[in-house]
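Engineer: Structure for this input, please:
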Amino acid sequence: MRAGGPVQERPEVRIDRSDVGRRVSVRRVCGFVGDRPVFRDAIGVLTSWDDHGLTIAPRAGEPVTFAERLLVAGKVVPLFPARRAPLPDATPVELQRTAARGWPAVEQEALGDWTLRASAGFTRRANSVQALGDPGRPLPEALTAVRAWYAARGLPAWIEVVTPGSPDGLRAELDRLGAAYAPTLVRTAPLAALARTGSGHDKVRLSRTADASWLSLYRRVTDDPALEEAARRVLHGGPSVWFATVPGAPGQPPLAIGRCVIDGPWACFGAIEVQPYARRAGMATAVMAVLAARAAEEGATGAYLQVEADNAGAIALYDGLGFTTSHTYHYARLPQG
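Structural biologist: As a prediction, the model looks like this:
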């Protein structure tokens, strides 16, 4: 055998294009020694299957791509069996910096140790200054520079205030200027338990990109082209990003979506959305479990997320999944000046 017959004529091939986005095990022909084929196996997420061939994303290393005619065996396999491990050690400052890498702003500029971030107004996190450390100048001057930087971009001036982490006296200076505050909780959980949660995992599909269907359920996307482009860049930024989808009926939008970015021992979860008519069916839990299993496969052991302090529904969901509050930070909005 040098090329293999059609897939339907190969009984050991138990996957097809509808399995794109699932974890699979495949065997393929990778060469010949004389007339004898040499086989190679791969386990990972089937990220694509089209007329150009199949692509598998293994737990580490580069994706594996090969022609369909070289596929000799394949099957869907269970989620990665995540092993129990304690939460990674991390201070609030370290978690905030990790979160910034997983949601990278389109434009960034240093102000001393601070980082000015702008993304056409797409989310406060990507359009605020991360005020960790010393800005390299007195706080009143630093905040004047912050206000001018954002005004030049037609954006309000938001400051991410973390205690401990932000400079002593920053909160008092912001109070003096009349800043308004919005608290956000950072919640953490062991990853292994999350990966074993719930059911319906077989309905979830993973992808490296957020396609139009995924974006159709993402509530932060608008019809503004500049905002949509910024959203795409931020969403796809980060060390190792995965998008999860629970497909709807043919021709219909997805029932649920989610995003996870893996950065060393940490996996950040976000954009967990479920259609209103499909809620309370465990889909958000299934999405997070499949993303958690993939993160564990890449070596992560801790999960974290950021949730607005007044989002009672999301907080209740995360409570049930074992998340506890690591720390609270605030977005402070400077008044126009």
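Engineer: all contacts plus neighbour counts: C-alpha atoms, from now on.
Structural biologist: Noted.
Engineer: And residue 188, how far from residue 46?
Structural biologist: 29 Å (CA to CA, to the nearest Å).
Engineer: So those two - more neighbours on which side?
Structural biologist: Neighbour count, other CA atoms under 10 Å: between residue 188 and residue 46, residue 46 has more, with 28 against 24.
Engineer: For that one, which non-adjacent residue is spatially closest?
Structural biologist: Counting by CA to CA, 6 or more residues apart in numbering, residue 46 lies nearest to residue 56, which is 4.6 Å off, once chain neighbours are set aside.
Engineer: My guess is that neighbour contacts residue 48. True?
Structural biologist: Yes - Residue 56 is within contact range of residue 48, at 7.4 Å (criterion: CA atoms under 8 Å).
Engineer: who's more crowded, the two?
Structural biologist: Ranked by neighbour count (other CA under 10 Å), residue 56 and residue 48 place residue 56 first, with 25 against 20.
Engineer: Before we compare anything, build this one as well:
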Amino acid sequence: MEISAKGRLEVRITPADVGKRVSVRRLGEPGTGPEKFTDTVGVLTSWDGGVLMITRRDGETVRIPQNTLVAGKVVPAAPARRRGPAATYPELARVAARAWRPLESERLGEWELRAAVEEVPREGAAPGHAAPGERPAGTVTGRRTGFTRRANSVLPLGDPGLPLDAALAAVRHWYGERGLPAYVQTATGADGTQELLCAELERRGWVREVTAELWTGAPAPVADRAEGAQVVLSRTVDEAWLARYQRKGLSEVALRVLSSGPSVWFASVPGAGEGEPPAAIGRCVVDGRWAGFSAVEVDPGRRRQGLATAVMAALARRALDEGASAAWLQVEADNEGGRALYRALGFLPHHAYHHYRAPGKPEASGRSGRP
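Structural biologist: As a prediction, this is how the structure comes out:
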């Protein structure tokens, strides 16, 4: 907190500081506890009508009446990182996007509109896996969805070249033509993230549906872990790997997205018996200096046996062989087991990311818009 030479707390922020990272202290809410003050750190996203809105690292917005402020100051744009690879948000956003490539994309200024539309079996149809190039058994045309929001959302890394309302209207029209809801992927909590855009989307009624975090670390310490299990690496995904993957009945589109990326590897630990699904699986995309880990799944009956670590160690060794020196992964806030594992392997949160969905139904579409 900002303290004057006379020892008094001072408010040293103004509405001109909107867009900057601030630390404020306010009087606590009546009846909330014995603490007299409440501290908030985040990006000041608005200061209107005597009310401050501050977006914290996790994307949550805090409303603070101006008359409750007792101290405030501008602080560095991002907290210092004690360890882990140095990286900006835009760099990581582009690397992560290349690991989940869409089937089609279009530029809107510096925004990228991304889509990977797949047909979904209607109710009563028998789903089934398919090899790349083949349609899953039981697929019926007419109902559409997008495989993974990461490949079916806007990546807004700069100026769309239009006023925001016009850009969002163009986004809704583009996804509506494909029978999809419009999503915008944003991030908070690091240098160069999009707290102001998040606030503008929320003012327009866009709904935040998903929040997760991107963590970074180094592949070398992961690769040094003893495997303790046989791990098989492959360039292609097969039926056995898919049997352990949490998504079932994947279409050709989904398989193409899974196999996308500059250099993709799939890992599996064989199951207990012939014909059994793998005990554990994982996926890694090597992209220059970065290795991105995903789809780490373990048979619930085989957890806490080091299988996830074994999978990641094998993938990390292969990534090192291909020249990777840094690593990233994405993990949801409620995945306590995954977060504990990744922290033990040396990963730390870099930023939070969010998917905002447009209000209402998809626009300008003659196709089904159900996700």
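Engineer: dump the residue contacts of the residue nearest to residue 46 of the first structure.
Structural biologist: 42, 43, 44, 45, 46, 47, 48, 63, 64, 65 (CA atoms under 8 Å, 6 or more residues apart in numbering).
Engineer: Filter these down to the buried ones.
Structural biologist: With burial judged by 16 or more other CA atoms under 10 Å, the buried subset of the contacts of residue 56 of the first structure is 42, 43, 44, 45, 46, 47, 48, 63, 65.
Engineer: Remind me which helix or strand the fifth one belongs to.
Structural biologist: Looking back up the chat, that one is residue 46 of the first structure. According to DSSP states H and E, residue 46 of the first structure maps onto strand 36-50.
Engineer: name the helices or strands packed onto that strand?
Structural biologist: strand 23-33, strand 53-57, strand 205-207 (3 or more CA pairs under 8 Å, 6 or more residues apart in numbering; DSSP states H and E).
Engineer: any chance you could map the strands in the stretch 101-250 of the first structure?
Structural biologist: Using DSSP state E, counting those that start in this stretch, the strands of the stretch 101-250 of the first structure run over 107-111, 114-118, 129-130, 158-162, 180-190, 205-207, 241-246.
Engineer: out of those strands, nearest to residue 71 of the first structure?
Structural biologist: strand 205-207 (21.0 Å; CA to CA).
Engineer: Format the strands of the stretch 101-250 of the first structure as a markdown table; extra columns: distance to residue 258 of the first structure.
Structural biologist: Formatted as a markdown table, the strands of the stretch 101-250 of the first structure follow (distance: least, CA to CA, whole Å):
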| stretch | distance to residue 258 of the first structure |
| --- | --- |
| strand 107-111 | 24 |
| strand 114-118 | 23 |
| strand 129-130 | 25 |
| strand 158-162 | 24 |
| strand 180-190 | 17 |
| strand 205-207 | 9 |
| strand 241-246 | 5 |
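Engineer: Those strands: which one's closest to residue 198 of the first structure?
Structural biologist: Closest among the strands of the stretch 101-250 of the first structure, once you apply CA to CA, is strand 241-246, at 14.2 Å.
Engineer: List the residues that contact the residue mapped onto residue 99 of the second structure from the first structure.
Structural biologist: Residue 99 of the second structure maps onto residue 102 of the first structure when the alignment is built from TM-score structural alignment. Shown in contact with residue 102 of the first structure (CA under 8 Å, 6+ apart): 237, 238, 239, 261, 262, 263, 268.
Engineer: How about the contacts made by the second one?
Structural biologist: Residues touching residue 238 of the first structure, when contacts are defined by CA under 8 Å, 6+ apart, comprise 101, 102, 103, 104, 261, 262, 263.
Engineer: how close does residue 254 of the second structure sit to residue 93 of the second structure?
Structural biologist: According to CA to CA, residue 254 of the second structure stands 21 Å off from residue 93 of the second structure.
Engineer: So if I had to pick from the two, which one is more boxed in?
Structural biologist: Using other CA under 10 Å as the criterion, residue 254 of the second structure and residue 93 rank with residue 254 on top: 25 against 19.
Engineer: Please give the number of neighbouring residues around the nearest residue to the more buried one once chain neighbours are set aside.
Structural biologist: Using CA to CA, 6+ apart and skipping the chain neighbours, the partner closest in space to residue 254 of the second structure is residue 147 (5.6 Å). Counted with other CA under 10 Å, residues neighbouring residue 147 of the second structure total 24.
Engineer: so residue 147 of the second structure touches residue 103, yeah?
Structural biologist: No - contact between residue 147 of the second structure and residue 103 fails when scored by CA under 8 Å: they sit 10.4 Å apart.
Engineer: For these two, list the residues in contact with both.
Structural biologist: Shared contacts of residue 147 of the second structure and residue 103 (CA under 8 Å, 6+ apart): 116, 117, 253, 257.
Engineer: what sits against the first one?
Structural biologist: Counting by CA under 8 Å, 6+ apart, residue 116 of the second structure touches 102, 103, 104, 146, 147, 151, 152, 253, 254, 257.
Engineer: Over to the third one?
Structural biologist: By CA under 8 Å, 6+ apart, the residues touching residue 253 of the second structure are 103, 116, 117, 118, 147.
Engineer: Just give the nearest non-adjacent residue to the first one, would you?
Structural biologist: When you say that, I think you mean residue 103 of the second structure. Distance criterion CA to CA, 6+ apart; nearest residue to residue 103 of the second structure, sequence neighbours excluded, is residue 116 at 4.9 Å.
Engineer: Could you report the neighbour count for the equivalent of residue 310 of the first structure over in the second structure?
Structural biologist: By TM-score structural alignment, residue 310 of the first structure lines up with residue 334 in the second structure. The local packing of residue 334 of the second structure (other CA under 10 Å) involves 10 other residues.
Engineer: One more: the one 4 residues further on?
Structural biologist: Residue 338 of the second structure is surrounded by 17 other residues when neighbours are defined as other CA under 10 Å.
Engineer: What helix or strand is it located in?
Structural biologist: helix 336-344.
Engineer: what's next to that helix, contact-wise?
Structural biologist: 309, 331, 348.
Engineer: let's go with 10 Å and repeat that
Structural biologist: 215-217, 222, 296-297, 303-304, 306, 308-309, 312, 329-333, 345, 347-349 (CA atoms under 10 Å, 6 or more residues apart in numbering).
Engineer: OK, contacts around the closest residue to residue 170 of the first structure other than its chain neighbours?
Structural biologist: Take residue 170 of the first structure and drop its neighbours on the chain: the residue closest to it by CA to CA, 6+ apart is residue 139, 6.9 Å away. Residue 139 of the first structure makes contact with 145, 167, 168, 169, 170, 173, 174, according to CA under 10 Å, 6+ apart.
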